[in-house]
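**Student:** for reference, the sequence and a predicted model appear below.
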Amino acid sequence: MKVRVDTAKCSGHARCAAAAPDLFELDEDGYALPLDGEVPAGQEEDAREGAMSCPEQAITIE
């Protein structure tokens, strides 16, 4: 499973980091940093929860 953040869509709500702090980082302005990597085993549900929490739909899971 891979997770990606579209920084053009991110509005800095930080809900992804609240839902899955081990998978989503925020920059100093509160915007999600671009993630493009494999989700560690056992954290797939956290990745889905983080993506579903994004009101801008800036996070995709593959």
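**Tutor:** Thanks, I have it. Numbers count the residues shown, from 1 in each chain.
**Student:** drop to CA atoms for contacts and neighbour counts, all remaining ones
**Tutor:** Will do.
**Student:** how many other residues sit next to residue 47?
**Tutor:** Neighbour count of residue 47, defined by other C-alpha atoms under 10 Å: 27.
**Student:** which helix or which strand is home to it?
**Tutor:** helix 44-52 (DSSP states H and E).
**Student:** which residues sit against the helix or strand just after that helix?
**Tutor:** Proceeding N to C from helix 44-52, the next assigned helix or strand is strand 59-61, under DSSP H and E. Contacts of strand 59-61 with the rest of the structure, by C-alpha atoms under 8 Å, 6 or more residues apart in numbering, involve 1, 2, 3, 4, 5, 6, 47, 48, 51.
**Student:** before we go on, here's another structure to hold up against the first:
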Amino acid sequence: MRVRVDPLVCEANGVCVGLAPEVFDLDDEDELQILAPDVPAAEQDRVRHAVRSCPKAALSLDE
């Protein structure tokens, strides 16, 4: 599984960071950083939940 962010859509609300901090982070300029684009198996359920919970639908998955 691979996760991506559309930086033109992302508003850095941080919902994904709260749900999967091992995979997502906000940098000092409030831009979303994906720490693990190739999602580890142990984090896949959390990342799916984070993608579904994004208020701007800025995240996508390739499974």
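**Tutor:** Happy to help now that I have it. On a predicted model such as this, the values are computed, not experimentally measured, just so you know.
**Student:** sorry, back to before: which among the contacts of strand 59-61 of structure 1 end up buried?
**Tutor:** Burial by neighbour count, judged by 16 or more other C-alpha atoms under 10 Å, picks out 3, 4, 5, 6, 47, 48, 51 from the contacts of strand 59-61 of structure 1.
**Student:** related to what we said a few turns ago, the helix holding residue 47 of structure 1 vs structure 2, average offset?
**Tutor:** Superposing on structure 2 places helix 44-52 of structure 1 at an average distance of 0.8 Å from its equivalents, by mean C-alpha distance after the TM-score superposition for structure 1.
**Student:** if I look at residue 49 of structure 2, how far off is residue 15 of structure 2?
**Tutor:** Going from residue 49 of structure 2 to residue 15 of structure 2 by C-alpha to C-alpha, to the nearest Å gives 10 Å.
**Student:** then residue 56 of structure 2?
**Tutor:** Counting by C-alpha to C-alpha, the gap from residue 56 of structure 2 to residue 15 of structure 2 is 10 Å.
**Student:** try residue 6 of structure 2
**Tutor:** 15 Å.
**Student:** so how far does the helix or strand where residue 16 of structure 1 lies sit from its counterpart in structure 2?
**Tutor:** Counting by DSSP H and E, the element that carries residue 16 of structure 1 is helix 15-19. Superposed on structure 2, helix 15-19 of structure 1 shows a mean distance of 0.4 Å to its aligned residues (mean C-alpha distance after the TM-score superposition for structure 1).
**Student:** roughly how far out does that helix sit from the chain middle?
**Tutor:** How far helix 15-19 of structure 1 lies from its chain's middle: 7 Å, per C-alpha atoms, centre = their mean, to the nearest Å.
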